[in-house]
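what follows is a protein structure lacking sequence information:
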């Protein structure tokens, strides 16, 4: 049902999980632990799945909080529960409130869980290429720092996401990155098709974390596209022309 990162599991007072697609009640293409409230899955099934995830982290279902994700560079602080209807439009949740699990949903984009155990500040960030390029990592770290965290004490983990050998992109995509910094060329490898490249999203996220002053970064090395048994994947679904796809969840909370 869940994967834990050694670097976070070693921290006192912190609970976290990168949830797989196993251990839920959803059926069909959503089987089985679909956490996507934005999917066309049965809302009751999604609610039950999320309740199971919340229980795994020791929080009530209403304390399992994710934003309305919009591929932005916006991070918010959670102090009280919100509903899906009034969820903020942002891509990271920061909290220092026990009983709240900061959560993100993903289906190829990068989930990042962060914690300063000493300051008791945790965060979950959703980082696709737009967020990574636009500054979601820096925004999340700044929000954590405003809540009392110290950049040098924050540990960050990059969870399951689409890996470079699965992530083919076109010339326009590459141009967006090179327009910001020619050195970003190192995150692209040749693809089999001409005028295409393979993008290293986790490598780029790691760079952003290092640029934000995070010295403790762990990458779980897991590929959502290649591992169908454990993970949902938006790109895999697109290639198969399936009607919809499930969403994975990653979350972190104070014990």
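Perfect, thanks for sending it. For clarity, every value in this text was computed on a predicted model and none was experimentally measured.

C-alpha from now on. contacts and neighbour counts both.
OK.

secondary structure element for the one residue sitting closest to the centre of the chain, which one?
The residue at the geometric middle of the chain, judged as the C-alpha nearest the mean C-alpha position with Cα atoms, centre = their mean, is residue 111 (1.7 Å). When elements are assigned from DSSP states H and E, residue 111 belongs to strand 110-116.

show me the contact partners of the next helix or strand after that strand.
Once strand 110-116 ends, the next helix or strand along the chain (criterion: DSSP H and E) is strand 121-127. Outside of strand 121-127, the residues that reach it under the criterion Cα atoms under 8 Å, 6 or more residues apart in numbering are 69, 71, 75, 91-96, 102-106, 109-116, 136-137, 140, 144, 147-149, 205, 250-254.

excluding its backbone neighbours, what's nearest residue 132?
Taking Cα to Cα, 6 or more residues apart in numbering as the measure, residue 132 lies nearest to residue 205, with 6.1 Å between them; neighbours along the chain are not counted.

apologies, that question was intended for residue 195.
Residue nearest to residue 195 in three dimensions, not counting chain neighbours: residue 171, with 5.9 Å by Cα to Cα, 6+ apart.

quick one: the one you found from residue 196, how far?
To residue 196, residue 171 is 6 Å away according to Cα to Cα, to the nearest Å.

can you give me the strands for the stretch 51-200 of the chain?
When secondary structure is read from DSSP state E, counting those that start in this stretch, the stretch 51-200 of the chain shows strands at 64-65, 75-77, 92-95, 101-106, 110-116, 121-127, 155-158, 168-170, 188-190, 196-199.

so which of the ones you listed gets nearest residue 86?
Taking Cα to Cα, strand 64-65 is the member of those nearest to residue 86, at 11.2 Å.

one step back: how about the strands of the stretch 51-200 of the chain, which one is nearest residue 4?
For these, the distance to residue 4 is smallest for strand 155-158, at 9.7 Å, taking Cα to Cα.

just how off-centre is the closest one within its chain?
Using Cα atoms, centre = their mean, to the nearest Å, the distance from the centre of strand 155-158 to the centre of the chain it belongs to is 11 Å.

what does it contact?
The contact list for strand 155-158 (Cα under 8 Å, 6+ apart) reads 5, 7-8, 110-116, 202, 205-206, 209, 214-220.

can you flag the buried ones in these?
Buried members of the contacts of strand 155-158, counted by 16 or more other Cα atoms under 10 Å: 5, 8, 110-116, 202, 205-206, 209, 214-220.

sorry, back to before: tabulate the strands of the stretch 51-200 of the chain (a markdown table), appending distance to residue 1.
Written out in a markdown table, the entries for the strands of the stretch 51-200 of the chain read as follows (distance: least, Cα to Cα, whole Å):
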| stretch | distance to residue 1 |
| --- | --- |
| strand 64-65 | 16 |
| strand 75-77 | 27 |
| strand 92-95 | 22 |
| strand 101-106 | 15 |
| strand 110-116 | 16 |
| strand 121-127 | 18 |
| strand 155-158 | 18 |
| strand 168-170 | 29 |
| strand 188-190 | 33 |
| strand 196-199 | 28 |
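
included below, for side-by-side comparison, is a second structure:
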């Protein structure tokens, strides 16, 4: 089982995961607000080049070569994931209740960072990121993934159609009827949980992303989920809890390929 650890920088705490110990990385708390990735990157690697996008709740994953040049007056590219294409790149995503997902390839040293809300998860953004890593030479057995603090399933109430949209990515064949999809998943341990309100369900987006990764072929021990719920832990911003549009950042820095 992967372990999670609190680290300190500037007198404030951020979270790290053993699975990603080969890379400078961190899931930052609300204490660092309103610092930007440019201000936070020195806490991981002062020499790293900052890479970020404008998040739009989709499944587009870009490499730095696809982004405007540093210092450009062009607006940020719209995407919800980033993929490194060389060492020394600091990839950043922001979240409140959505799942920040950081990935690393132990062999190539390359990394990915994605923002996986329910919409991105319904569009299998984690699988898209893995596919792009594979296109760069990654093997599934070399990947490790840490899913950071996000809203827990037991407190995340959604409509049945939302639960079904995510649920369809978790099974080989699914009914076209939303209620049937949700009911089937609720009959066994799954990321789709029951809710007392008619037309509603509870959804664990963190677990849904792990299920998607396992369906691709990653082993359970290659994926870790942080034991912190943004809604229940006030060290983190939660849009569901406060209604305020504030975010915490999560970042990881690519490194050189492992030597034989």
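Perfect, I can see it now. This one's a predicted model, so the numbers in the text were calculated from it and none came from an experiment.

and the TM-score between these chains?
The pair, once superposed, lands on a TM-score of 0.79 when counted by TM-score structural alignment, normalised by the length of the first structure; 223 aligned residues with a Cα RMSD of 2.2 Å.

now, of the contacts of strand 121-127 of the first structure, which are buried?
A residue is treated as buried here by neighbour count (16+ other Cα under 10 Å); on that basis the buried members of the contacts of strand 121-127 of the first structure are 69, 71, 75, 91-96, 102-106, 109-116, 136-137, 140, 144, 147, 149, 205, 250-254.

that older thread, so what corresponds to the residue nearest to residue 132 of the first structure in the second structure?
Using TM-score structural alignment as the criterion, the counterpart of residue 205 of the first structure in the second structure is residue 209.

in a helix, residue 228 of the first structure, correct?
No: secondary structure assignment places residue 228 of the first structure outside any helix; it is coil (DSSP: H, G, I helix; E, B strand; the rest coil).

number of nearby residues for it?
As a burial measure, residue 228 of the first structure scores 12 neighbours (other Cα atoms under 10 Å).

contacts only, for it.
Applying Cα under 8 Å, 6+ apart, no residues contact residue 228 of the first structure.

likewise for residue 181 of the first structure?
Listed by Cα under 8 Å, 6+ apart, the contact set of residue 181 of the first structure is empty.

at 10 Å instead, please
residue 175 (Cα atoms under 10 Å, 6 or more residues apart in numbering).

picking up where we left off before, in the second structure, what residues pair with the strand holding residue 111 of the first structure?
Under TM-score structural alignment, the match for strand 110-116 of the first structure in the second structure covers residues 99-105.

any idea of the angle the lengthiest helix in the first structure forms with strand 101-106?
What stands out as the longest helix in the first structure, according to DSSP state H, is helix 43-56. Per axes from the mean of the first three to the mean of the last three Cα atoms, to 10 degrees, the angle that helix 43-56 of the first structure makes with strand 101-106 is 130 degrees.

helices of the stretch 151-255 of the first structure, start to end?
171-180, 201-211, 234-240 (DSSP state H, counting those that start in this stretch).

quick check: which of the ones you listed is buried the most?
helix 201-211 (a mean of 20; mean count of other Cα atoms under 10 Å).

by contact count, what packs against that one?
Contact here means 3 or more Cα pairs under 10 Å, 6 or more residues apart in numbering; DSSP states H and E; on that basis helix 201-211 of the first structure packs against strand 110-116, strand 121-127, helix 129-134, helix 136-146, strand 155-158, strand 216-219.

want to throw the ones you listed into TSV with distance to residue 55 of the first structure?
Listed next are those as TSV, based on distance: least, Cα to Cα, whole Å:
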stretch	distance to residue 55 of the first structure
strand 110-116	18
strand 121-127	18
helix 129-134	29
helix 136-146	25
strand 155-158	22
strand 216-219	25
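
quick one: what's aligned to residue 39 of the second structure in the first structure?
Alignment of residue 39 of the second structure against the first structure is given by TM-score structural alignment, with residue 52 as its counterpart.

before we move on, what about residue 193 of the second structure?
Going residue by residue (TM-score structural alignment), residue 193 of the second structure aligns to residue 189.

one more: residue 19 of the second structure?
Under the alignment (TM-score structural alignment), residue 19 of the second structure maps onto residue 7.

confirm that its match sits in a strand.
No: when classified by three-state DSSP, residue 7 of the first structure is found to be helix rather than part of a strand.

now which residue in the second structure aligns to residue 66 of the first structure?
Across the alignment, which pairs residues by TM-score structural alignment, residue 66 of the first structure is matched by residue 52 of the second structure.

how deep is that match tucked in, by neighbour count?
Applying other Cα under 10 Å, we find 25 other residues in the vicinity of residue 52 of the second structure.

find the nearest non-adjacent residue to it, please.
Looking at residue 52 of the second structure with Cα to Cα, 6+ apart, the closest residue is residue 92, at 5.4 Å.

try residue 24 of the first structure
Beyond its immediate neighbours in the sequence, the residue positioned closest to residue 24 of the first structure (Cα to Cα, 6+ apart) is residue 33, lying 3.8 Å away.

quick one on the thing from earlier: format the helices of the stretch 151-255 of the first structure as TSV; extra columns: distance to residue 60 of the first structure.
Formatted as TSV, the entries for the helices of the stretch 151-255 of the first structure read as follows, by distance: least, Cα to Cα, whole Å:
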stretch	distance to residue 60 of the first structure
helix 171-180	41
helix 201-211	30
helix 234-240	29
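
centre of the chain to stretch 60-78 of the first structure, how far?
Counting by Cα atoms, centre = their mean, stretch 60-78 of the first structure is centred 11 Å from the centre of its parent chain.

same question, stretch 239-253 of the first structure
Between the centre of stretch 239-253 of the first structure and the centre of its host chain there is 11 Å, according to Cα atoms, centre = their mean.

neighbours around the nearest residue to residue 252 of the first structure once chain neighbours are set aside, how many?
Once flanking residues are discounted, residue 252 of the first structure sits nearest to residue 16: 4.1 Å by Cα to Cα, 6+ apart. Each residue near residue 16 of the first structure was counted by other Cα under 10 Å, and the total is 28.

equivalent analysis for residue 121 of the first structure, please.
Burial measure for residue 121 of the first structure: 26 neighbouring residues, criterion other Cα under 10 Å.

which residues touch the residue nearest to residue 132 of the first structure?
110-112, 127-129, 131-133, 136-137, 158, 211, 219.

on that earlier part again, check contacts around the residue nearest to residue 52 of the second structure.
Counting by Cα under 10 Å, 6+ apart, residue 92 of the second structure touches 25-27, 36-38, 40-41, 50-53, 80-82, 100, 102, 112-115, 249-253.

distance of it relative to residue 114 of the second structure?
For residue 92 of the second structure, the distance to residue 114 of the second structure - Cα to Cα - is 8 Å.

before we move on, what about residue 153 of the second structure?
Counting by Cα to Cα, the gap between residue 153 of the second structure and residue 114 of the second structure amounts to 19 Å.
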